[in-house]
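Trainee: I'd like to go over a predicted model; first the sequence, then the structure.
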Amino acid sequence: MATAMAAMIQRSHVGRRSWRFLIVIAMAVFALAIVVIVQCSSISYGIGRTSSWPPLLEEAPEASSSFLVSPINNPGISDDSKLGEIQKFNLVGNTSVLASSNDEDFGDDIESISNMEFRDRSRPPAVEEAIELEPKNREPLQIVSMALSKNPEKGSLSLSKRLGRKKHPTTISQMNSQLHHNLVSAISKRPQRPSARDRELLSAKLQIVNAPIVKNTPGLHASSFWNVSRFKRSYELMERMLKVYIYKEGEKPVFHQSRMRGIYASEGWFMKLMKESKKFGVRDPRKAHLFYIPFSSEMLRKELYRKSFQSVKELEEHLKSYVNHISHKYSFWNRSSGADHFIAGCHDWAPKLTSNHMMSNCIRALCNANVAKGFKIGKDTTLPVTSIRSQERPLQDIGGKPPSERHILAFFAGGKHGSLRPVLLQHWEASKDPDMKILGPMLRDVESKRIYREYMKSSKYCICAKGYEVHTPRIVEAIYYECVPVIISDNYVPPFFEVLNWEEFAVFVAEKDIPRLREILVEIPEDKYVAMQSSVRMVQQHFLWHKAPLRYDLFHMILHSVWHNRVFGN
């Protein structure tokens, strides 16, 4: 009996020890799980903050946070913009403070800043805003949180994750195929109840498609076009036939007014020259092939800051009410559901503001030409982003050195706006290769601007990396300074894509291939580079503004793109 009792007691002690051991193990596992969860949360927060933050139309975060956007750094834009060069957002709940300087001269990254303005403005009307001036002698400030591995390949993967893409980007060759498909489909289209203008457009379409091959094309660089014979015929028909009616309705400053300097100058220059054109303008809308809505996306955005509107939604409603007004007053909009109407908008917000169903058929000339966000190749057209510092001298300082005197392989200078540029700078800013001049933001003084221009004029390739949005003025700047553009911006449709073969004078690098940037450029044979640089000089004329428009210049090329898409969309 005693022996049995002793055995039971011994088993009891062993059982207690086992349970204690199991309890200790369970507590350790629980503690480890908590640590892992906390670390994962921290990592995902860090990654989320480096993406294009805050997301479009997302509410302001409740937690207090602060970040700085590095200054605008491209010394080719006007001084008078109020958007500013340094923006500091101190977000506490729904309150924001915007610190801004007056100088827009370092301009390409205003695209990034304005995009964040859009996101900030998508918050409730209660959001308050104060504008302060930043001293001009302050050094550029940057605070960019990055969750990137030191391994270049992992850094590239991190970029892909931060972009948050669900689909593969559309390559330039896929855009070519889509354009060709749209043109083939358009050739067979016939309007059901053609008007006199429709019949004229149909005749023009047939003449363009059947254009005879021309060997002599004075003023045109044949290899830079998909089909120079068709372009020449289309352009001549536009000069001879096209009539545009400009709506008189709409009050300034949103309508009939736009700025001629700064990064959004394209919409202003086009509006001014279109309204002054006696060749294309017509007073009788019944004679018009196209109808121009003279609205300024930049001025509409400014009205939000002047408190004329309380939210981005009100801006959209303002445009919708305008379309309602002209569609009730005239029959022209309803006749084609807006397909023969067009707008030109260069602000980042323009695609969003014109994406409502009422304007879905309208031809849109947009700077922010993102095929992944509603830009339709064959209907919409890309408005070039031009850096205009002087309304009186829009062509100052253009030109560059010949290929033999360009000893820098690649040049870039800019802030870490968006998810792409931090990766570009991470890989190449501290490069040991002396021919890779990949820099952060430059100062804003006169000397720094001169140095910036000299870099572009002395480089073989100029890196045109997107900011928050796909467009950047560096593409046209590179052409101005006769430097071959290297476009790093997935899903961006380059200007005049309907007629220009961009691969003849530009290099397209996928965002994921940033770690291979130098390798890609070095592999281009010297004779091919020389040919591309020559093509850049030849196409330069198509990207120049003139106070009195010249044949094949920027005004005429924009108008031709709209004409082309109307003819083949008829």
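Mentor: Perfect, I can see it now. It should be emphasised that the depicted structure is a prediction, and the values quoted were computed from it without experimental measurement. Residues are numbered from 1 along each chain as shown.
Trainee: from here on, just use CA atoms for contacts and neighbour counts.
Mentor: Will do.
Trainee: tell me the strands in this structure, going along the chain?
Mentor: Listed in chain order, the strands of the chain (DSSP state E) span 65-69, 87-91, 98-99, 131-132, 244-246, 290-292, 341-345, 363-366, 381-382, 408-413, 436-439, 459-465, 484-488, 507-508.
Trainee: can I get those in JSON lines including distance to residue 280 and mean neighbour count?
Mentor: Listed next are the strands of the chain as JSON lines, based on distance: least, CA to CA, whole Å; neighbours: other CA atoms under 10 Å:
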{"stretch": "strand 65-69", "distance to residue 280": "43", "mean neighbour count": "16"}
{"stretch": "strand 87-91", "distance to residue 280": "42", "mean neighbour count": "20"}
{"stretch": "strand 98-99", "distance to residue 280": "43", "mean neighbour count": "19"}
{"stretch": "strand 131-132", "distance to residue 280": "42", "mean neighbour count": "14"}
{"stretch": "strand 244-246", "distance to residue 280": "6", "mean neighbour count": "23"}
{"stretch": "strand 290-292", "distance to residue 280": "10", "mean neighbour count": "23"}
{"stretch": "strand 341-345", "distance to residue 280": "14", "mean neighbour count": "25"}
{"stretch": "strand 363-366", "distance to residue 280": "17", "mean neighbour count": "27"}
{"stretch": "strand 381-382", "distance to residue 280": "19", "mean neighbour count": "28"}
{"stretch": "strand 408-413", "distance to residue 280": "40", "mean neighbour count": "22"}
{"stretch": "strand 436-439", "distance to residue 280": "44", "mean neighbour count": "20"}
{"stretch": "strand 459-465", "distance to residue 280": "34", "mean neighbour count": "29"}
{"stretch": "strand 484-488", "distance to residue 280": "33", "mean neighbour count": "26"}
{"stretch": "strand 507-508", "distance to residue 280": "35", "mean neighbour count": "19"}
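Trainee: then this one, side by side with the first:
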Amino acid sequence: MSISCFSLLFCLPFFTFLTIHSKPVTSPYLSPTTIFPHYQNMLKTFKIFIYTPNEAFTFNTPAESLFYASLRNSPFVTHDAEEAHLFFVPFASGLSTRSIARVIRRLREELPYWNRTLGADHFYLSCAGLGYESNRNLVELKKNSVQISCFPASAGKFIPHKDIALPPFPKSNVPQAPANRTARFLGYFGHSGVKESSLVNELVNDPDFLIESEPSDQLSYTERLASSKFCLFEYGGDVSGIGEALRFGCVPAVITDRPIQDLPFLDVLRWQEIAVFVPVGGVKELKRVLGRTYGDRHEQMSKLGVKASEHFVWNRVPQPLDSFHTVMYQLYLRRHTIRYPRRERD
């Protein structure tokens, strides 16, 4: 039997799919044999140089603030820029693009590190993300430097394979997930009081779904997660509970009208094994996809999701493999940068 292809490149995804799914997946990680040795090496060797900001500043979101505080107090920080793998450019949330351009221009003129790679070994925090501007300093920051932004990212403000999405910061600290769970509902949708959702209007009277606004206490919230097979999230809406859903074995079902390229930890996790992505199409399409998944592999996805959930935990004092350290691991994977030819300054 012979198989012809216009290009081997077009054949590879098909054969890769067959290889991946020819046996049960037992790990939520893309590279289960290498992630932990590489993680340990990161803890021993990875170094970050933080530029000194012109003045004190704050971030607008808890995830940004906690990441920045954790980074500053971490052993990753070095005061010797020559031994740094990456450079962090700090600036406040909501800073104007003109002011950000001045920050980059100062780095370009006063220190040698930006010019060595045109910013390719630099990274910055911006929950909203930066758009495309004509200013050279902003162009290099956007195209070359790693942006760490919030999930979900604003349209057009996230570059896949370069940028990194912060995992959602939970609204409350839920207790430990129960060892045994009885899932009575096909899906739970905590829609945070949004009344203009057509999906909510369709599902509210369906006995297979538990549809509620933001719960008033932690106990009721955890009971809803534990009693549901799937937890529904509308991409672009409130996704703050996705980490808790994973921890409770409630498989996230993300409803979206387009491919999602800004998921947290895309370099680390097999998202297709811990979550379901449902095209926008109403209740009939939703129940079809969830019903098929529940019948085929829900139990395995639930177990893998519980394993993956430790990476979605934000700690005031960082702990191994938590959100802070997993974001740092993604930065570590980007430590080898392309050396661009140096250009004359404008």
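Mentor: Here it is on my side, so go on. All values reported here derive from a predicted model rather than from experimental measurement.
Trainee: chain center to stretch 475-485 of the first structure, what's the gap?
Mentor: Its chain's average C-alpha position is 17 Å from that of stretch 475-485 of the first structure, according to CA atoms, centre = their mean, to the nearest Å.
Trainee: equivalent analysis for stretch 468-475 of the first structure, please.
Mentor: Offset of stretch 468-475 of the first structure from its chain centre (CA atoms, centre = their mean): 4 Å.
Trainee: endpoints of it, how far apart?
Mentor: Here the two ends of stretch 468-475 of the first structure are set 16 Å apart, with distance taken as CA to CA, to the nearest Å.
Trainee: then stretch 465-480 of the first structure?
Mentor: From its first residue to its last, stretch 465-480 of the first structure covers 17 Å (CA to CA).
Trainee: stretch 20-27 of the second structure now?
Mentor: End-to-end distance of stretch 20-27 of the second structure (CA to CA): 12 Å.
Trainee: the first structure: which residue goes with residue 53 of the second structure?
Mentor: Mapped onto the first structure by TM-score structural alignment, residue 53 of the second structure lines up with residue 249.
Trainee: residues in contact with its match?
Mentor: By CA atoms under 8 Å, 6 or more residues apart in numbering, the residues touching residue 249 of the first structure are residue 326.
Trainee: who touches the residue nearest the centre of the first structure in this structure?
Mentor: Centre of the first structure computed as the mean C-alpha position; nearest residue by CA atoms, centre = their mean is residue 471, 2.3 Å away. Residue 471 of the first structure is in contact with 111, 367-369, 385, 489, 492, counting by CA under 8 Å, 6+ apart.
Trainee: hmm, try it at 6 Å
Mentor: With contacts defined as CA atoms under 6 Å, 6 or more residues apart in numbering, the neighbours of residue 471 of the first structure are residue 368.
Trainee: check the gap between it and residue 248 of the first structure for me.
Mentor: Applying CA to CA to residue 471 of the first structure and residue 248 of the first structure gives a distance of 31 Å.
Trainee: now do residue 120 of the first structure
Mentor: Going from residue 120 of the first structure to residue 248 of the first structure by CA to CA gives 33 Å.
Trainee: now residue 312 of the first structure
Mentor: In this structure, residue 312 of the first structure and residue 248 of the first structure are separated by 25 Å, where distance is defined by CA to CA.
Trainee: which one of those two is surrounded by more residues?
Mentor: Neighbours per residue, other CA atoms under 10 Å: of residue 312 of the first structure and residue 248, the larger number sits with residue 312, 24 against 12.
Trainee: need the counterpart of that one in the second structure.
Mentor: Using TM-score structural alignment as the criterion, residue 312 of the first structure has no counterpart in the second structure.
Trainee: what lines up with residue 343 of the first structure in the second structure?
Mentor: Across the alignment, which pairs residues by TM-score structural alignment, residue 343 of the first structure is matched by residue 124 of the second structure.
Trainee: contact partners for the equivalent of residue 89 of the second structure over in the first structure?
Mentor: Under the alignment defined by TM-score structural alignment, residue 89 of the second structure corresponds to residue 293 in the first structure. With contacts taken as CA under 6 Å, 6+ apart, residue 293 of the first structure has the following neighbours: residue 343.
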